[in-house]
Structure formats: structure tokens, C-alpha cells
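Engineer: sequence plus the predicted model coming up.
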Amino acid sequence: MTYEKIQIAKENGLATLTLNAPDRLNAVSRKMIAELKQCWEELAADESVRAVLLTGAGRGFCAGADLADPDRAKGNTSDSGEALDKFFNPVIRLMRSVPKPIVAAVNGPAAGVGMSFALASDIAIAGKSASFLQAFARIGLLPDGGSTWFLPRLVGEQRARALAMLAPQISAQQAKDWGLIWDVVEDADLMKTAGDLARRLADGPTMSLARIKEAMNRASGNTLSQQLDVERDFQRELGKSEDFKEGVAAFLAKRKPEFKGK
């Protein structure tokens, strides 16, 4: 499908999804979020896609919701949660549940729901000049896109509350130091570094990566005993996979495995 506010490219198991409103620092309009929802649904169902690289066009990753979006004004109601239920929450749920790893290449400001997109990814890498901002309190709202769930788990209660209430803009290096993202690289190296990592995942044991993602999603709501059962059930399934057989054979032969994602 052809999109207007996003771009999608697929090559040898890797899909690159680019937010494409560079004149607005990729601020999320109603059209963009609707396209994102449809795209994530398609990526989840596409068996040829084994990993996804998410980034933004131009000099920004995502500046948050587009408050000047004319479609937003047309749909304005007294229920501010309606847009979350209809547009934004489904996208975050899809990102967390899609059975393939998502790598975010944060190439500039990640504010508001843009920061939530980075946190909802499985692995986030930022360019040195990137920044992160929970902007919501600046306009009288609270963090959404799952950020009130992600932040305490990643940085602890004190930092999470300060990030949400004081709304400071923090650097990519500080985000890494606090555990919000995986790594920081020079701006010029960002896309190659993130692309290489995403390619490594796309060439990896797809079922294994999917079950790792699902197991960690379940862990926050499970007791240790329940999580041990999840690990048992998933390990039983993976132990029957072709990729496990290939992984063991490659290890014993001291060669690089050639995973097929099966």
C-alpha cells in the first residue's frame, strides 16, 4: 500500500518504517497515526518481515502529536481520551505485540508520543544530537502512549515522576545513562549502526526473538512462578524449531548459524 505520512521499505526480511512529515519534525497527525496503525497490522501479518527499523525523515524522530493538525480540530470533543482509544493506543499495543523485534533509530527530537514510540520499541539507538522530552505537562496533560507504564520500569519512580511532572528535555547520553535507550552514536553513524543491528535481528532466529519479546511482555504481570511456567512452555516450543537445530549444529561445527526463522 502507498502511504502519505509514512514510508515503508522491505528488503530481505527487514522492514524500514519512516515517519514522513519532516516539515513538522514528524509530528503525528490523525492521518499519520491511522497509517501507522494499518502499517503495523500489515507488518505483524507479513511472514516475510522478520525485524523492523523505525526512524523519522529529516532532522527529527517525532515531535509528538501535531496540535495544529486540521483533522484534530475537526474531531475536537470534550473527551480527550477518545483520540487515544481510537488512534494512539492501538499503535502502542501493536508495537509491543508484533512478533518481531523493533529497532528505533532516534535521529533528532523525540517528544511526547514520539518519545513513547521510542520506549515502545524493543531496542532504541539515538544519534548524539537527539533529545527526549515528556512534553505533556507543558500543555496540561499527562504522558500517554504508555509512557506512564514504561518510565517507572526503565528509570525508577523518582526519575519517572520528575520526567513527567517537570518535563525536562534530556540529551541522548542522559537517556542512555538512565536506561531509557540502548546506545548513543555519532549522528553520522546512526542509520548504519541501527540498520546493522536491525539486519542482525532480521537474520536471527525469528521464533526465538518473538518468544523473548512475548515472555518479557508477560513478566511485568507475572509472579516468578508464573514466569517460570512461561519460560518452560516457550522453551518447549523453541526446542522443536528448525532454528534451534541449526543453532546447535552451527555451535558444534564452530560456524555461523544460518537461521531461517522457522
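Structural biologist: The structure has been received and is ready for your questions.
Engineer: could you use CA atoms for every contact and neighbour count after this?
Structural biologist: Will do.
Engineer: now the helices for this structure?
Structural biologist: With helices called from DSSP state H, the chain shows them at 30-45, 70-74, 81-83, 89-97, 113-120, 147-155, 157-166, 172-177, 190-202, 206-219, 224-238, 242-253.
Engineer: of the ones you listed, flag the one that's most buried.
Structural biologist: Mean neighbour count (mean count of other Cα atoms under 10 Å) peaks for helix 113-120 among the helices of the chain, with a mean of 25.
Engineer: just the angle for that helix relative to helix 147-155, thanks.
Structural biologist: 50 degrees (axes from the mean of the first three to the mean of the last three Cα atoms, to 10 degrees).
Engineer: packing partners for helix 113-120?
Structural biologist: The contact analysis (3 or more Cα pairs under 8 Å, 6 or more residues apart in numbering; DSSP states H and E) places helix 113-120 against helix 89-97, helix 147-155.
Engineer: which stretch among these comes nearest residue 252?
Structural biologist: Minimum separation from residue 252 across these (Cα to Cα) falls at helix 89-97, 33.6 Å.
Engineer: need the residues that contact the closest one.
Structural biologist: 33, 36-37, 40-41, 102, 117, 120-121, 145-146, 214, 217 (Cα atoms under 8 Å, 6 or more residues apart in numbering).
Engineer: which of the residues you listed sit farthest apart?
Structural biologist: It's 33 and 214 that sit farthest apart of the contacts of helix 89-97, by Cα to Cα, at 24.0 Å.
Engineer: alright, now check it against this:
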Amino acid sequence: MSSQFRTLTVDRDNAVARITLNRPDAANGITQELAAELAQAAYDAAGDPSVRAVLLTGAGRFFCAGGDVKEMVGYGDRAEAEMKKLADLLHRAVTTFARMDVPLVVAVNGVTAGAGIGLAVLGDLVLAAESATFTLAYSNVGLSPDGATSYALPRLIGLRRTQELMFTNRRLSAAEACEWGLVTRVVPAQDLEAEATELARRVAAGSADAHRTIRRLLAATYDNGLESQLELEARGISACAGGDGREGAAAFVEKRAPKFV
């Protein structure tokens, strides 16, 4: 998988698809073009059976500063229609990342704002450089949230903290973001790429059946009552038992590492 995009680079590391937001001179701001390319890259990775994990990161000092305000100024009298187009394109990418069967690892390499936070917290595993910061900043430019931030943040950090971030545009350090539950782990900036790559490789070597089922279970958990979730768990573990579970059980009994294919 080689990159054919103008605003992203997409590379393959064996079973890991690495997607890099690549507008470093514009803080990796989200334009309509970037949003469309990100949706396509997500679709390509999700539909490729040889991809076992996706790693998302940014080029340069920024992970993603959110929507490209300079492009928005150019919308002029068509601001409402063009902003809806931008949001729809971005949300296509968000939905694909959220619903794909393989885990998403996000490496937050620097400043993150607006919809960049939405992309960051999509990850099943989120590593942040010590230098990373997080601020929503929508209302600073007279806008309301998008990128699934109003969906994900209350679920991750609670309503009160989400309200504080959205109404005051408080800036969180990487350590604060970790303490609040926005990211999984904070690592030294110089180690971020290596640690994120190793983590993505480790996940890609795991059971695709188990990972697919875990993602589906967690996606459904807030919408289900106990009995409905228990039924999903029973169906999921049963399906796994007929697939990767056979190799996993055999490896356990034989005291060797499983080889999931």
C-alpha cells in the first residue's frame, strides 16, 4: 500500500497500515481534500483483509489543529453548505475508523485541537508525546464541535469535564489528558514513533477474531441492557472459539506462542 494522496502518506509495515496526516506547514489542518482522502484511506485499510492494525499519526510538530480556518474563510457566502460538506467528509472517515474490524492505534505527536481531538480519541490505543497538548477551541472561532467530539468525550471523560473543555477551551497537557482518560499512555517525544510502531505491530500479530469482536462489543455496550450485551458476548466468544480460539487453546495447552493467521 503506497500513498497516492496529496495530504496524507499511507504506508505498509507488514500487517500494519500507517496513515500520516501530511500538511505540516498548515498544522495538518483538515481541508475538504484532506477529509476526503482520509475517508478513502480509512476505507482502503478497512477493506484490506491483510491489514491487521491501523496506525494514525501526524507529520511535523502538530498532530492535527482541527479544521483549516483559512479554507473556511474562503467559503464566503457558501459557508453553510461548504462547512456541511467538510463535516460530512470528515465524518465518513470517523465512521469508517470506528466501525472497521481492526484496532486503531493513534500516535499524537504534537499540538491537537478541534476535530483533531476527535481523530485522536478514536484510537483503541492512544499514545501521546510528552509535548502534545489538547484543546477544543471551537467557540474561539464561533463554531460548535464536530468530528464525534460531542459523542466520544462525554463517554471517555464524563459530561462535566467535557463541558469545561467545550465552553472554556481549556488546554490540557499530555499528562493531564492521560489522567483524564483521553489517552492511554504518555511517552517521551523522541520515543513516540518507535513505541507506537511496536504497539501497532504487537496488536497486528494478535487474534483478528478476538479484536474484531472486542471492537463490536465495546461499540454496542452503551446502547445495550445487560441481557442484550450478554447475548452479544455469548455469540462473540462462540464465533471466536470456532476460529482463532482453536489455535489459541492449542497453543496454551502445548505451552507455545499462538500463531494467528
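Structural biologist: Looks like it arrived, so ask away. All of these numbers come straight from a predicted model, not from anything done at the bench.
Engineer: ok, so of the contacts of helix 89-97 of structure 1, who is nearest residue 71 of structure 1?
Structural biologist: residue 33 (11.6 Å).
Engineer: pretty sure that closest one sits against residue 87.
Structural biologist: Yes - in this structure, residue 33 of structure 1 is within contact of residue 87 by Cα atoms under 8 Å, at 6.1 Å.
Engineer: coming back round to it: relative to residue 60 of structure 1, which of the helices of structure 1 is closest?
Structural biologist: helix 113-120 (9.8 Å).
Engineer: centre of the chain to that closest one, how far?
Structural biologist: Centroid displacement of helix 113-120 of structure 1 relative to its chain, using Cα atoms, centre = their mean, to the nearest Å, is 7 Å.
Engineer: what residues in structure 2 pair up with it?
Structural biologist: On the basis of TM-score structural alignment, helix 113-120 of structure 1 is assigned to residues 115-122 in structure 2.
Engineer: which residue in structure 2 aligns with residue 155 of structure 1?
Structural biologist: Mapped onto structure 2 by TM-score structural alignment, residue 155 of structure 1 lines up with residue 157.
Engineer: how about that match, what does it touch?
Structural biologist: By Cα under 8 Å, 6+ apart, the residues touching residue 157 of structure 2 are 180, 181, 182.
Engineer: now which residue in structure 1 aligns to the second one?
Structural biologist: Residue mapping for residue 181 of structure 2 onto structure 1 gives residue 179, with TM-score structural alignment as the criterion.
Engineer: does that match really touch residue 156, like I thought?
Structural biologist: No - with contact defined as Cα under 8 Å, residue 179 of structure 1 and residue 156 do not form a contacting pair (9.9 Å).
Engineer: wait, which of the contacts of residue 157 of structure 2 is closest to residue 255 of structure 2?
Structural biologist: For the contacts of residue 157 of structure 2, the nearest to residue 255 of structure 2 is residue 181 (35.7 Å; Cα to Cα).
Engineer: could you count how many residues lie near the closest one?
Structural biologist: Counted with other Cα atoms under 10 Å, residues neighbouring residue 181 of structure 2 total 15.
Engineer: what residues does it make contact with?
Structural biologist: 156, 157.
Engineer: residue 172 of structure 2 corresponds to which position in structure 1?
Structural biologist: For residue 172 of structure 2, the residue aligned by TM-score structural alignment is residue 170.
Engineer: how close does its match get to residue 224 of structure 1?
Structural biologist: 34 Å (Cα to Cα, to the nearest Å).
Engineer: alignment lookup: residue 4 of structure 1 to structure 2.
Structural biologist: Aligned by TM-score structural alignment, residue 4 of structure 1 pairs with residue 6 of structure 2.
Engineer: make that residue 37 of structure 1, sorry
Structural biologist: In structure 2, residue 37 of structure 1 lands on residue 39 (TM-score structural alignment).
Engineer: doesn't residue 90 make contact with that match?
Structural biologist: Yes - the pair residue 39 of structure 2 and residue 90 qualifies as a contact (Cα under 8 Å) at a distance of 6.8 Å.
Engineer: of the helices of structure 1, which is nearest residue 133 of structure 1?
Structural biologist: helix 113-120 (6.7 Å).
Engineer: which outside residues touch the closest one?
Structural biologist: Residues from elsewhere that reach helix 113-120 of structure 1, judged by Cα under 8 Å, 6+ apart: 27, 61-65, 92, 95-96, 104, 106, 110, 124, 132-134, 143-147, 150, 180-181.
Engineer: tilt between it and helix 89-97?
Structural biologist: Going by the same axes, to 10 degrees, helix 113-120 of structure 1 makes 20 degrees with helix 89-97.
Engineer: how far apart are helix 113-120 of structure 1 and its match in structure 2?
Structural biologist: The superposed helix 113-120 of structure 1 is, by mean Cα distance after the TM-score superposition for structure 1, a mean 0.7 Å from where its aligned residues fall in structure 2.
Engineer: from residue 170 of structure 1, how far off is the aligned partner of residue 211 of structure 2 in structure 1?
Structural biologist: The equivalent of residue 211 of structure 2 in structure 1 is residue 209 (alignment by TM-score structural alignment). As judged by Cα to Cα, residue 209 of structure 1 and residue 170 of structure 1 stand 30 Å apart.
Engineer: tell me which residues of stretch 10-22 of structure 1 are tucked away?
Structural biologist: Neighbour-count burial for stretch 10-22 of structure 1 flags 13, 14, 15, 16, 17, 18, 19, 20, 21, 22 (criterion: 16 or more other Cα atoms under 10 Å).
Engineer: nearest to residue 254 of structure 1 among those?
Structural biologist: Nearest member of the buried residues of stretch 10-22 of structure 1 to residue 254 of structure 1, counting by Cα to Cα, is residue 13, at 25.2 Å.
Engineer: show me what that closest one aligns to in structure 2.
Structural biologist: Correspondence of residue 13 of structure 1 to structure 2, assessed by TM-score structural alignment: residue 15.
Engineer: need the contact list for the closest residue to its match other than its chain neighbours.
Structural biologist: Excluding its sequence neighbours, the residue lying closest to residue 15 of structure 2 (Cα to Cα, 6 or more residues apart in numbering) is residue 51, at 4.8 Å. Residue 51 of structure 2 sits next to 15, 16, 17, 45, 102, 204 when contact means Cα under 8 Å, 6+ apart.
Engineer: and the furthest pair within these?
Structural biologist: 45 and 204 (12.9 Å).
Engineer: and residue 197 of structure 1, how far from residue 226 of structure 1?
Structural biologist: Distance, residue 197 of structure 1 to residue 226 of structure 1, by Cα to Cα: 32 Å.
Engineer: gap between residue 192 of structure 1 and residue 84 of structure 1?
Structural biologist: 33 Å.
Engineer: and for residue 154 of structure 1?
Structural biologist: For residue 154 of structure 1, the distance to residue 84 of structure 1 - Cα to Cα - is 23 Å.
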